[in-house]
Structure formats: structure tokens, C-alpha cells
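Peer 1: Sequence first, then the predicted structure:
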Amino acid sequence: MGWLRRRRRPAELPSARQLLSLMDAAPTGWILLDPLGQVRHVNPRAEQLLASNIALPADGLPLESLCSDAELAACVAIARRQDRPQRLEWRYRDEDLDVRVVPTSGGWLGVQLQTRRSLEAQLEQQERWVSDVAHELKTPLTALLLVGDSLAARVNSGNAHLVERLQRELKRLQELVGDLLELSRLENTLPGSGLRLSTVDLPDLVQQVWAGLRPLAEQRGIVLEVLASPGLAIQADRSRMHRALLNLLDNALRYSPDGEPVQVSFASSVGWMLVVVRDRGAGFSDEDLEHMFERFYRGDPARVRSPRAGSGLGLAIVQQIALSHGGRVQARNDPDGGAVVELLLPLHLQSLQPLSGLQGPA
């Protein structure tokens, strides 16, 4: 799909009329708001969910005319002010709805409405499918690993390298299955739900994560530099935060030249914490910056300094962990060389503050 997006010509893009037709055919409700907050389109499913059937005048109507609700209005206002998607679990006329407010270019907003019953049914079906696939994959992989261990004890020295390669590839497949299961669980969990929140000292957790990577780093003369002051803690799921930091540091280690440090720094503002991971490698290509958080995307292998191959799921998992905590992750190139990945997290998940002026150390 990324290739299609890059190759598509502007003349092939759908018109506004075609987009509205697609919206009308959608199984979920959609409301389109212009930059002034006026309702410009309501699809049939949204009319059904809101029990409303109004004819919009040429100059539109305020959202309150369609649905007067302070909670929904606040969600729309936050999405517009922060210019990032918002999600709301909303009770309206005895119906539990899942609401997503999505900012687009030019100040337009899309409001998606979906019944919690249909959403939960979809999630349940996906979870069953993932569980079935995991069972089918993990069982033969475990058996093959046992066969590999048995062969390793029996083959002669001339064939030992073949068995070692078999074991290495089987372990890589086992890790891939584990990553896919973890990503599926994260994608099928609503933000803020399923988290075991506790106070997490981020610099301390970074050091713990690096301890597991240190043997690989020492082989290449790479050290970790942590720029932090005491007391940099957030409320988060410690296990998932460990996984996010592990994936970020492992990614930086793969792309770092031998003998160059990996640096982690922190910045905080009212209600927010920014974790900045830097390496001194070749940086990201334009294609990397466009696709690096997608499933199974891998950058140019010529830029990888480590012989270890990744699954292509690590940064996608980081993104889902960030979203589950009400944060986000983004990447850029350092003007002085190297790559930078920034993980932005709220200090307290229950009390998100508007984001403004937060930058990592130069």
C-alpha cells in the first residue's frame, strides 16, 4: 500500500463527492466538521446512532445542533487544539459508543462513531483468530527446536554449522511469532485499558534494559550515555515500558557504528515526558521516515551495522505501546548526524495536559 501511495498520481485521487459516497457506505458512523466546527456531512449510520435526521443548510450547523453533549464537545476541542486523534468511550441514549475524533489537513475533523457491541465483537473475533494461529505456529516451532537440540548432540563437526543455522532460524521464527502476538494484543486494546500502572523511574529502567544489551554492545565498543536528572518518573505499565525501551535501544544499537555511543536524554513539561534516543549512524531515509512504524517494514540493510536481523515489528510495537499510554512516537534525523527517535508520554494517564513547547535536549 505504501508503494501505491507513492506512485499514485494526483489525478487518480478520489473527488470530494466520491469520498462522501464512501463515507455514506461505511458501516460505522461518520460526521465531518469544517475548520469552524460546522457539521458538513453526516452519514446514514451516524444519523441512526444519534437518532437524528436533519437536512444540513449550505452554511452547516454547529455540532451542538446535531448532538448536544459536553463530553463529546470536549473531545472534539482537544483533538482540534492538540492536532492529534482522540478517543472517547461515550454513553448516549442508552447506547455505549466508541468515538474517534481524527484531525485532517486544513482544520477539518472526522468524528467516527461505532457501537461498543460491534467493536467488542470484532476484537473478540480477532483475538480468537490470533490465539488459534499462535497455537498452530508455536507447537510445531517448539517441536522443531527440540529436534534441533537433539541433532546438535549427534552430528559430526563437519555438519555442526548446519544445525547451528537451523537452531538460529527457528529461534528467530519463535521471536517473530511472539512479536506478532504482542502487537496483535496491543492493537486490539483500547488506549488506557489493560494497563498495570505503577510509578516507573525511566532513567533507571533504561539502565536495566541496557544491561541486557550490554554484551552485544561491548563486542562492538558501544556504550550508553544517559543524560538525566533524578526523579524522572511517570505512571505507566512497567512491563510494556520495558518492552518499548528495549525495542528503541536495540534498534539504535543495530544502526550505530562500532565505537560510537547510543545516547538517551529526557525532557519534561507540564504533564508530559519526552524520551529521546539517538545513535550516530547514517540516519533515516525519506522512505524510512514514512514507513518505519508499519508492520514488517525494514530499512535499507546496507545501513545496518549489526549482523542481527530484526523482525520488522519492533517499532510498530513501540508505537502501539505509546498509543496505549496516551502518547506517541516520532522519528527524525539529527542535524549533526545520526537518527533520533522520540517517545512522548503523559506523566499521568488520567490527566492529560495540552502539549506545548516540549523539545528534547539538543
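Peer 2: Good, I have the coordinates. Numbers count the residues shown, from 1 in each chain.

Peer 1: C-alpha only now, for contacts and for neighbours.
Peer 2: Noted.

Peer 1: Could you tell me how far the residue of the chain positioned farthest from its centre is located from L358?
Peer 2: What lies farthest from the middle of the chain is N156; by Cα atoms, centre = their mean that is 46.3 Å. Look at N156 and L358: by Cα to Cα, to the nearest Å, they are 60 Å apart.

Peer 1: go on, P257?
Peer 2: 29 Å.

Peer 1: higher neighbour count, those two?
Peer 2: Between P257 and L358, counted using other Cα atoms under 10 Å, P257 has the larger neighbour count: 22 against 14.

Peer 1: Test my guess that the more buried one contacts R303.
Peer 2: No. Assessed by Cα atoms under 8 Å, P257 is found out of contact with R303, at 9.6 Å.

Peer 1: ranges for the strands of the stretch 1-150 of the chain?
Peer 2: Taking DSSP state E, counting those that start in this stretch as the test, the strands found in the stretch 1-150 of the chain are 29-33, 38-42, 61-62, 86-92, 95-103, 109-115.

Peer 1: Actually, the stretch 201-350 of the chain.
Peer 2: Under DSSP E, counting those that start in this stretch, the stretch 201-350 of the chain gives strands at 224-227, 233-237, 262-269, 272-278, 328-333, 339-346.

Peer 1: got the angle for the fourth one vs strand 233-237?
Peer 2: Per axes from the mean of the first three to the mean of the last three Cα atoms, to 10 degrees, the angle that strand 272-278 makes with strand 233-237 is 90 degrees.

Peer 1: how distant is strand 272-278 from the center of its chain?
Peer 2: Chain-centre distance of strand 272-278: 15 Å, with Cα atoms, centre = their mean, to the nearest Å.

Peer 1: For it, which residues meet the burial criterion?
Peer 2: W272, M273, L274, V275, V276, V277, R278 (16 or more other Cα atoms under 10 Å).

Peer 1: cool, stretch 138-151 as well?
Peer 2: For stretch 138-151, a neighbour-count test (16+ other Cα under 10 Å) marks L141, L144, L145, G148, L151 as buried.

Peer 1: wait, doesn't the second one sit right on L170?
Peer 2: Yes. Look at L144 against L170 with Cα under 8 Å: they come within range, at 7.4 Å.

Peer 1: is it true that M241 touches I321?
Peer 2: Yes. If you go by Cα under 8 Å, M241 and I321 touch, sitting 7.4 Å apart.

Peer 1: Included below, for side-by-side comparison, is a second structure:
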Amino acid sequence: MQGKKRLLWQLYPAFLFIGLISIIPVTWYATNTLEAFFLKQTSDDLAARAHMTEDRILPLLEPLDEKAIDALCKSMGKRANTRITVISPAGRVYGDSLSDPSTMDNHRERPEVVAAFSTGRGHSLRFSKTLQKKLMYLGIAVRRNNRPVAVVRTSIPVETINEVISGIQGKIALAALLIALISAGLSFIVSRRISRPMEVIRRAAESCSIGNFDAVFPATNIEEIEKVSTAMKEMAAGIRDRVETITRQHNELEAVLGSMLEGVIAIDLEGHILSINGAAARLFDTRRLKAPGMTIEELARNTRLSRFVEKALQKSDSIREDIPIRTGDGDRVLNARSTSLMDSRGGRIGTLLVMEDVTRIRELENMRRDFVANVSHEIKTPITAIKGFVETLTDSAMETGDARRFLGIIQKHTHRLEAIIDDLLSLSRIERESEDTEIIREKSNIGEVLESAVQLCRVKTGARGVQVKVDCPQNLTVAANAHLLEQALVNLLDNAIRYSPAGEEILLKARSDGEVLEISVSDNGCGIAPEHIPRLFERFYRVDKGRSRSNGGTGLGLAIVKHIVQVHRGEITVCSDPGKGSTFTIRLPGNRHGDGSRLPSCR
């Protein structure tokens, strides 16, 4: 790669080249002009000398006195330091200042002689055979009665002219060299004047690049460089503000992450750790600065955590899962939640894991479930005995009215306690099965499940005087646990039957678009006030406690429905208008065998 050049050495050669390019043609033109001028002046000088000789020669031509002509030529040529030659129209030499005319060739065909006889004046630069040197000749015709009778020719050696011209050219070259040197110096000064502020700007920019934003940018009277300097100064101030903002935000983020009890790990799309906070480093017994660049397998050799990270990277939706891990402090349970990690432009660059140590919470939940299950089993035994004895006494021959009424009250509450215990056992069983293993799902016909649920509630609908209408497309299927789904629908129908006035109709409806299966139970009962809906699925929560008890509800039915839907990885929602009725909608993941429709959303 060709090396970079400094701005000075970019500008200076260019300026110098422009100067030289300008000087060379000017010097050439001046030299040629002066040479032409000198030759013309020499020619005119030779012509003047020839005219001076012309007046002296004319009287000697008629009568012709060749000796006098030759003597005059020699005399005047010596004084003028010029060769003078007189030539007849026939070309014979009458006289010559340097040679004997009798020994000279005929000059009729000499160019200057031919031109002089023809036009009155002629000149030429040529080699003289007589003197064996190059001369400049100029001939003037001598006329008598407007008729040329001779030619006076003057000449000087060309080397004399060349010596003068060389002297002039030398002076011009010396002047050109001097101008070139001055131009080179001025070019260097101008180039330096332009490049020096740029050099200062460069050093200031380099200072800013290492964090010194107080560097001084130069002021100059060159408008373009002044604009660059001002722009760089404003850019440095802007960068300083942004760096300070980013540093402050980074420190705040570090403080927040460092203060969190939950472990936080940022992972890129290739599975490499971008950063972790202190809590995560303590969980996995590593150093914060060592973790970036590692994979999750290198950080924690835990198969379930690795699978969770793979699943989180494949999905953009948030997922949650309990993951058991083994640490130096013993076995722990982490509740891991994932969310997509986005850049400033909204593009996904990875996933963010938030892990909370829920070991103690899960232990308490297990204790609670064990307690509920054990207590339910313990209570069920005496309840069963009481129920049996009450039925025996009722069927016996007791005639006392009060005794029968008391036994009826005991039997009613025994049935209610039994229902509560059965619901608690069902809830405990569903929770245990969903945590220990995945529930068994099989391809089930939704229409059959809905009809079975309606059949199980037939006695209650007859007693309440309400009807259940089923609206379900044929051959609608879903992968689900049919028994659990049936139990959830029975609980929802039981709830709707209990709060529907006599003669009303309950609608049990199912639809699927291939992505989601939706099953809704709609009634025209008393409805539910909005403030009760958020707590509706809590255990033992009742909207109207007195009415719920009188209707025989246990307060656990909707909690069981919620857990059944959750183990199917679905959701349940409620739409209710007080005084007009309620609609409970179960949404389960579909299997792409739907009818292409969806139930209307709650409004």
C-alpha cells in the first residue's frame, strides 16, 4: 500500500509545478522573441550599412572602376567591422572587403543577390564557401534610372550573432531561475501556511480521540480551514457530552444491576455471554470480568439451563422455567425468565436472562401442597364416616321432626366439605403432575369433549331449569389431555349454571384458526364487577361470599380451571358485563387442523 503524504508535500509540489510550468513557456517565448528582435535589428543594421555604401558606390559604376570599388569596400568594411561586397547584375564580384574579387565565384545565384535584383532587398543565413563559415547576408539593389546596376551586400558572421543571443538567453535563464527560486519559496510558504492549521487540527483531533476534549483548535483567516476547525470544535464538544451521558448511564446501569438480587445475563445470538451482573457471578461462582465471551455451557454445566438458553434464542417471546442447579451452597432452584435483547434500531441481538433464587419459595409451596393433600386425606376419612352414619340415621325409623332436620343440615355440610376436599385433592394432583412430568396429550375431538362435559352437568341443568347449547365444528381436534380439559369445562359450566336464572340458555362454543383453539362458555347471569376480575382465579375467592355458599360453591373451581389451562400452555380470559352475563374463554395452542375462524375478542 502506498504511503500517505503529509498535506504540505501534497500542496508544495503542486504549487511548485504550477510555477515552473508558468515560467518555462514564458522563458521560451521571451528568448525566441528577443532572438527574433535581435536578428531583425541586425538585419536592419546591415541594411543601413548597405545604404551608406550605396551612395559611395554609385559614382564608381559609370564609368566602372573596379579597383576603386574594391578599395572602397575594404575601407568601409574595416571601419564598420562588416563584410561588404559589390556584385554586378551578371554575378561578377566588383569588390569585397575581405577577399580578392578575382578569386571569387560568380554570385548571381546567391539567394540574397537574386532577391535583391528582384525586389530591391534580400537576406539569408547560409554557409560562405569563400570564408568557410556561416554568415548573415543582406543585399540592397543599386539603381540608376530605376534600373538595378549592382547589388551592395553586407554580412556578418552568425557566430557573432549567436554569441550575443547566447548572452541574452543566459541572462533570461538566470532571471527565470531566480524567479523559479522565488516561486518555490513562496509556494513553500503558502503551502506551509495552509497545512500548519490542518496539522494543529489533526493533533487536537488525536487528543480528543484519547479523551482530552479540552484540546485547542486553531483560528485562521482561511475560511474553509476555519469552518473545519469550528466543526471539529463543535464535534468534540458534542462527543464530550455524549461520552459523559453514556458514562453516567453506564454507571447508573452498573449500580442498578449490581444492586439487584436477581442474576442477569445478556447473551448474543451465537450463544456467547455479553455481560453478567454480580448476583449472576455469585450464583455460578465466577468473576464478572471473566464471563464475557464464554458460552452458557462453560459458565454452568447444566443441561436444563443450556436447553432453556437455546429455546430462548430461538423464540422472540418471553419464556419462564424453574431450573434446578447445584452450587457450592447446595442444590438451588432458579426461576429463569428470558426476553429478547434489542439494539437501538429495534433489531434483535440476543436474549436477556433474569434468574431468581426461588429455592425457599418452592420449598414452602411443596410444604403447602403436602399439607393440603395430607389434611384433605385426614379430613376425608372422618367426613366419610360421618356421612355414612348420617345416611344410616336418616334411613332409620327416627320420627322426630327436629332430629331429621338436624340430620339434613349435617348431611348438607358434609357434602360441602366433601366437595371442598375433592377439589383440593384435584388441585394438588394437577399441580404435582404438571411439575413432576409433562401431562399426557393426545389428539382429541373437541366436540366429544364438549358433549361429555354437558352430559356430566345434565342433572344440574335440569334442576336449575337452564339449557346448554353446543356450537362446535365437526372434526375439530387438538392435542390435549381430554380428561383435564373436560374437568375444566365442567367447572366453567357448573359456575354458569349456578348463576344463570331459570329458563336462560348457556352457550358452549369452540373455534380454531389452526394456530389457536378457543373454547368459550357464555351465560346471561348476574355478571361480575370489573374490580373482582383480577382475583377471580384465586383459591377460595368469592365475589358474593353469602350467595356462593348458598349455591354450594367451594371457591376452588376457577382455580382448578386456571391450572388445567396453564399445564396445557394456554390462557383463560373473562369478559363480563354486570347484570348481563359473563364469557369465560380458554385459548390453547392449535395443531393447524382448525376451521380458519376465531372467536370475537372481548369488548
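Peer 2: Yep, it's here. Everything numeric here is computed off the predicted structure, so don't read it as measured data.

Peer 1: Can you give me the TM-score here?
Peer 2: The TM-score (TM-score structural alignment, normalised by the length of the first structure) is 0.72; 325 aligned residues with a Cα RMSD of 4.6 Å.

Peer 1: Relative to the whole chain's centre, how far out is stretch 300-310 of the first structure?
Peer 2: 22 Å.

Peer 1: Please name the residues that touch R287 of the second structure.
Peer 2: A281 (Cα atoms under 8 Å, 6 or more residues apart in numbering).

Peer 1: That one maps to what in the first structure?
Peer 2: Taking TM-score structural alignment, the alignment pairs R287 of the second structure with N53 from the first structure.

Peer 1: From S118 of the first structure, how far off is that match?
Peer 2: 22 Å.

Peer 1: likewise V264 of the first structure?
Peer 2: Applying Cα to Cα to V264 of the first structure and S118 of the first structure gives a distance of 42 Å.

Peer 1: Show me which of the two is the more surrounded one.
Peer 2: V264 (22 against 13).

Peer 1: In the first structure, which residue is most central in space?
Peer 2: Central residue of the first structure (Cα atoms, centre = their mean): Q319, at 2.0 Å.

Peer 1: To which residue of the second structure is it aligned?
Peer 2: Here Q319 of the first structure is matched to K562 in the second structure, going by TM-score structural alignment.

Peer 1: List the residues that contact that match.
Peer 2: Listed by Cα under 8 Å, 6+ apart, the contact set of K562 of the second structure reads F537, E571, I572.

Peer 1: roughly how far apart are the closest residue to E64 of the first structure other than its chain neighbours and S65 of the first structure?
Peer 2: Spatially, and ignoring its direct neighbours in sequence, E64 of the first structure is nearest to A73 (7.8 Å; Cα to Cα, 6 or more residues apart in numbering). Look at A73 of the first structure and S65 of the first structure: by Cα to Cα, they are 12 Å apart.

Peer 1: Now do the strands in the stretch 151-300 of the second structure.
Peer 2: Secondary structure of the stretch 151-300 of the second structure, counting by DSSP E, counting those that start in this stretch: strands at 263-268, 273-276.

Peer 1: by contact count, what packs against the shortest one?
Peer 2: Spelled out, it's strand 273-276 of the second structure. On a contact count with 3 or more Cα pairs under 8 Å, 6 or more residues apart in numbering; DSSP states H and E, strand 273-276 of the second structure meets strand 263-268.

Peer 1: Only the buried residues of the strand it packs on, if you could.
Peer 2: Result for strand 263-268 of the second structure [16+ other Cα under 10 Å]: buried residues G263, V264, I265, A266, I267, D268.

Peer 1: Could you report the distance from the aligned partner of the second one in the first structure to V99 of the first structure?
Peer 2: Structural alignment (TM-score structural alignment) places V264 of the second structure against I31 in the first structure. For I31 of the first structure, the distance to V99 of the first structure (Cα to Cα) stands at 11 Å.

Peer 1: For L253 of the first structure, the count of nearby residues, please.
Peer 2: L253 of the first structure has 29 neighbouring residues, counting by other Cα under 10 Å.

Peer 1: Please say which position in the second structure it maps to.
Peer 2: Using TM-score structural alignment, L253 of the first structure lines up with I497 in the second structure.

Peer 1: thought its match was touching A463?
Peer 2: No. I497 of the second structure is beyond contact range of A463, at 9.6 Å (criterion: Cα under 8 Å).

Peer 1: Hmm, D179 of the first structure is touching L313, no?
Peer 2: Yes. Using Cα under 8 Å, D179 of the first structure makes contact with L313 at a distance of 6.6 Å.

Peer 1: Looking at these two, which is more packed in?
Peer 2: L313 (21 against 18).

Peer 1: and the gap between that one and T142 of the first structure?
Peer 2: Taken as Cα to Cα, the span from L313 of the first structure to T142 of the first structure is 21 Å.

Peer 1: Is the counterpart of the residue farthest from the centre of the first structure in the second structure in a helix, a strand, or coil?
Peer 2: In the second structure, N156 of the first structure lines up with E399, judged by TM-score structural alignment. For E399 of the second structure, the assignment made with DSSP: H, G, I helix; E, B strand; the rest coil gives coil.

Peer 1: E399 of the second structure and R192 of the second structure: what is the separation?
Peer 2: Distance of E399 of the second structure to R192 of the second structure, given as Cα to Cα: 128 Å.

Peer 1: Tell me which other helices or strands the longest helix along the first structure touches.
Peer 2: In the first structure, with assignment by DSSP state H, the single longest helix is helix 116-152. When contacts are defined as 3+ Cα pairs under 8 Å, 6+ apart, helix 116-152 of the first structure sits against strand 95-103, helix 160-187.

Peer 1: Please tabulate these in CSV and include distance to Q122 of the first structure as additional columns.
Peer 2: Shown next, in CSV, are those (distance: least, Cα to Cα, whole Å):
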stretch, distance to Q122 of the first structure
strand 95-103, 13
helix 160-187, 12
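
Peer 1: Single out the most deeply packed of these.
Peer 2: Among those, strand 95-103 has the highest mean neighbour count (mean count of other Cα atoms under 10 Å), at a mean of 19.

Peer 1: Which residue of the first structure sits opposite D471 of the second structure in the alignment?
Peer 2: Match for D471 of the second structure (TM-score structural alignment): L227.

Peer 1: In contact with the closest residue to that match other than its chain neighbours, which residues?
Peer 2: Nearest non-adjacent residue to L227 of the first structure, counting by Cα to Cα, 6+ apart: S265, 4.7 Å away. Residues near S265 of the first structure by Cα under 8 Å, 6+ apart: V226, L227, A228, V275, V276, V277, G360, P361.

Peer 1: change it to 7 Å
Peer 2: Contact analysis of S265 of the first structure by Cα atoms under 7 Å, 6 or more residues apart in numbering lists V226, L227, A228, V275, V276, V277, P361.
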